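In: I would like the atomic coordinates for the input below:
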Amino acid sequence: MNQFFDAIVIGAGQAGPSLAGRLTAAGMQVALVERKLVGGTCVNTGCIPTKTLVASAYAAHLARRSSEYGITIESPIKIDMKRVKARAETVSMNARQNVETWLRGMDGLTVIEGHARFEGPDVVRVGESLLKAPRIFINVGGRASVPDMPGIGTVDYLTNTSILKLEKVPRHLVVVGGSYIGLEFAQMYRRFGAQVTVVEMSPRLIAREDEDVSETVREILIDEGITVRTSATCIGFKPHADGVVVDVDCTSGEPSTVGSHVLLAVGRRPNTDDLGLEKAGVALDARGYIGVDDSLATNVSGIWAMGDCNGRGAFTHTSYNDYEIVAANLLDGEKRRVSDRISAYALYVDPPLGRVGMSETEARRMGRKLLVSKRPMTRVGRAIEKGETKGFMKVVADAETKQILGAAILGVGGDEAIHGILDMMNAGATYPVLKWAVPIHPTVSELIPTVLADLKPLN
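Out: Here you go, the predicted model:
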């Protein structure tokens, strides 16, 4: 059966549904194809369920610290993992159903359940149906990467998706991968009561960050009883009566650790390997990401790629911005570009890390005169009042142009406070403008002008 549309959207993640809404509002007949769950990674296995779990873990952490606030709670506290899991599933399901209801009621949209595969540059097959359109938008997301590490095929392991199904707290969770996903689960399950070991090949955690950020995050985790093994040069796996033996290092420290459960958090890969892209002539890079230009168009006229599958961003907010760029260029006569986007993201350990723009290390590589300011959270009144003083705030600026180049807020409220700097950077304002702002007291954000006032030449 052949069906003809003005546009086809493959994938119902963050970018796809919103684009379908704009296209149908413009009078187009649109097909949206989804093979599994509406909402994509964020709604089903990413941001929404994991941050719901983080909230439960934070509640457990505060309960253990209650005496510090003059509150008495019976100790030890108990974790009902089935209820914790059910709460996360409910929040996720409600979000998914809201998206589904919106899509099903959208005039001009045909929602098709199934796996889409290209038959040509303007033809997509879903089961027995052939869909044809002059515009096709790919929004297929990504999944956990499982590298061919020694012994991986001989043991059971968890990914960021399957770990969400646990109804019991692991006795000992070994997290392989010391970056964003791995560290969030590591702290979360430590707070649920598991013994936790983090194994990372690099010399330090979250290696893309400045060394002071990495080291402070490491200290935060260690303070909570998490074992951190960096420079793990010989990672491998073997079955064990108590779970899994994880080989860690060939040169120093204990050579291996035995975990009841192993979480692989060693990166992501795009869902592009079963789309028939070769039949459409769409080019992929060496890692399987779809190549796109600054407008998110592929090398094939009439085909665009948005979200995690294009390698231009790995976050919900960048995926949504991909939709905004495509819609603005196609429907509003604008010339929006991915390269205009200022990088910003957060690491949701507690306290969280909010990041925008360049790190200090990246700024140094520019070879320009820099200004840097750093303030520990122990000097932030809001953090002191809340009894959460770990971390620091840091800003890097260009000494000549006075533009803010980047910032890191690792501390209570850091994921929210960072937006004060992000907004100024997006507005193109210089740091003296923000320095003279009059923020609300008592907040974490009120210290941003103070930090800017302390900017000094980098040695």
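
In: CA atoms for contacts and neighbours, from now on please.
Out: Will do.

In: could you count how many residues lie near Ser75?
Out: By other C-alpha atoms under 10 Å, 8 other residues sit near Ser75.

In: mind listing residues that contact stretch 249-260?
Out: Outside stretch 249-260, the residues that touch it by C-alpha atoms under 8 Å, 6 or more residues apart in numbering are 170-174, 231-235, 240, 242-248.

In: buried sites along that stretch?
Out: By neighbour count on 16 or more other C-alpha atoms under 10 Å, the buried set for stretch 249-260 is 249, 256, 258-260.

In: same thing with stretch 302-311?
Out: So for stretch 302-311, counting by 16+ other C-alpha under 10 Å, buried means 303-311.

In: what of stretch 215-222?
Out: By 16+ other C-alpha under 10 Å, the buried positions in stretch 215-222 come out as 216-221.

In: now do stretch 134-146
Out: Buried, per 16+ other C-alpha under 10 Å, within stretch 134-146: 135-144.

In: of the residues you listed, which belong to strands?
Out: In strands, defined here by DSSP state E, the members of these are 136-138, 142-144.

In: make TSV out of those residues and add distance to Ala363.
Out: Listed next are those as TSV, based on distance: C-alpha to C-alpha, whole Å:
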residue	distance to Ala363
Ile136	38
Phe137	35
Ile138	34
Gly142	30
Arg143	31
Ala144	31
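
In: can you pick out the most distant pair from those residues?
Out: Farthest pair in these (C-alpha to C-alpha) is Ile136 and Ala144. Separation: 25.5 Å.

In: another for comparison:
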Amino acid sequence: AAEALHQGAVASRFDGITANARMSDWRSLVTQKDALVSELRQAKYIDLLPSYNNIAYLEGAARLTPDGVTVNGGTFRSKKTIVATGSSVARPVIAGLDGVTPLTSETALALEELPRSLLVLGAGYIGCELAQMFARAGVAVTIVCRSRLLPETEPEISAALEGYFGDEGITVRSGVAYRAIRESEMGIALDLDDGGSPETIEAEQVLISTGRRPNSGELGLGEVGVEIAAGGAITVNDRLQTTNPDIYAAGDVTGR
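Out: Purely as a prediction, here's the structure:
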């Protein structure tokens, strides 16, 4: 949808073409998105799993044991176990953050109304993608980051992307320190330190996109000999095998 809006906005770069696209009903778009996700989940998971006689699906808090897994008080024995519990949004350490209600990559697309302005904290690929999407939907977006855009890429890529974002009206404040965040009359106020110069930026909403943390807690990993690296990622080899040869891990929970 955001790409369709963008193509309408830039179509005039061709001689003889006049086009326009605008966000007219954000709530309807979100409803359509939710319906599509629900339809795909139903077709690809809920309806599909019962057709496999050798797969049993259970929901509950799981914990690893030397013999397998316990779920909801029941024990399921297995010779091999795969941990694929994903990751959750990691909240940065910013004074006052507990006193505000920030958006995340998991809640931003559930908004019933578009904010007039948005601060995006963090400039990894998720933060950049969401910043561009909201900007194309008509929101005044400012990205604030301690390093630079896409810090894991080459500096030339960061510089080029910052130029493209500028062309789309996205403000980028890179290389700054977060001092504090609080509620304000506009919505949210973020205090920055830009090389010793204090500054405050305000917006209606703030979106936290400063990384993710592996969901490895409460699984009893240490009790079964599974090593956890700094930050909570499960240590695996090139075959996704953990330090317990009978337990494997895959996906975000490995930090990869």
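
In: still on that earlier bit, weed out the non-buried ones from the contacts of stretch 249-260 of structure 1.
Out: 170-174, 231-235, 243-248.

In: tell me the one of those nearest Gly406 of structure 1?
Out: Distance to Gly406 of structure 1 across these (C-alpha to C-alpha) is lowest for Ser231, with 28.0 Å.

In: wasn't that closest one part of a helix?
Out: No. Ser231 of structure 1 is assigned coil when assessed by DSSP: H, G, I helix; E, B strand; the rest coil, not a helix.

In: what does it correspond to in structure 2?
Out: Under the alignment (TM-score structural alignment), Ser231 of structure 1 pairs with Gly175 of structure 2.

In: do Trp102 of structure 1 as well
Out: Under TM-score structural alignment, Trp102 of structure 1 pairs with Leu48 in structure 2.

In: count of residues packed around that match?
Out: 11.

In: now do the contacts for it.
Out: By C-alpha under 8 Å, 6+ apart, the residues touching Leu48 of structure 2 are Gln42.

In: separation between it and Val37 of structure 2?
Out: As judged by C-alpha to C-alpha, to the nearest Å, Leu48 of structure 2 and Val37 of structure 2 stand 15 Å apart.

In: likewise for Met133 of structure 2?
Out: 18 Å.

In: which of these two has more neighbours?
Out: Just comparing Met133 of structure 2 and Val37: by other C-alpha under 10 Å the higher neighbour count belongs to Met133, 18 against 12.

In: aligned to the more buried one, what sits in structure 1?
Out: By TM-score structural alignment, Met133 of structure 2 lines up with Met188.

In: which SS class is that match?
Out: Met188 of structure 1 ends up helix, using three-state DSSP.

In: what sits closest to it if chain neighbours are left out?
Out: Counting by C-alpha to C-alpha, 6 or more residues apart in numbering, Met188 of structure 1 lies nearest to Ala57, which is 5.4 Å off, once chain neighbours are set aside.

In: where do the helices of structure 1 begin and end?
Out: 15-25, 40-44, 47-64, 81-104, 180-192, 211-223, 277-280, 316-331, 360-364, 381-386, 414-427, 431-435, 447-453 (DSSP state H).

In: give me the angle between the third one and helix 180-192.
Out: With axes from the mean of the first three to the mean of the last three C-alpha atoms, to 10 degrees as the basis, helix 47-64 of structure 1 and helix 180-192 are set at 30 degrees to each other.

In: if I pick Ile208 of structure 2, what's in contact with it?
Out: Per C-alpha under 8 Å, 6+ apart, neighbours of Ile208 of structure 2: 91, 102-105, 120-122, 127.

In: kindly recompute the last result at 10 Å.
Out: By C-alpha atoms under 10 Å, 6 or more residues apart in numbering, the residues touching Ile208 of structure 2 are 89-92, 101-105, 108, 119-123, 127.

In: aligned to Ala84 of structure 2, what sits in structure 1?
Out: So, by TM-score structural alignment, Ala84 of structure 2 is matched to Asn139.

In: hmm, its match is touching Trp304, no?
Out: Yes. Using C-alpha atoms under 10 Å, Asn139 of structure 1 is in contact with Trp304, at 8.8 Å.

In: need the helices of structure 1 in JSON lines (columns: distance to Gly114 of structure 1).
Out: Conversion of the helices of structure 1 to JSON lines gives the following (distance: least, C-alpha to C-alpha, whole Å):
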{"stretch": "helix 15-25", "distance to Gly114 of structure 1": "15"}
{"stretch": "helix 40-44", "distance to Gly114 of structure 1": "14"}
{"stretch": "helix 47-64", "distance to Gly114 of structure 1": "24"}
{"stretch": "helix 81-104", "distance to Gly114 of structure 1": "15"}
{"stretch": "helix 180-192", "distance to Gly114 of structure 1": "29"}
{"stretch": "helix 211-223", "distance to Gly114 of structure 1": "42"}
{"stretch": "helix 277-280", "distance to Gly114 of structure 1": "17"}
{"stretch": "helix 316-331", "distance to Gly114 of structure 1": "22"}
{"stretch": "helix 360-364", "distance to Gly114 of structure 1": "43"}
{"stretch": "helix 381-386", "distance to Gly114 of structure 1": "49"}
{"stretch": "helix 414-427", "distance to Gly114 of structure 1": "37"}
{"stretch": "helix 431-435", "distance to Gly114 of structure 1": "50"}
{"stretch": "helix 447-453", "distance to Gly114 of structure 1": "49"}
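
In: thank you kindly, that will do.
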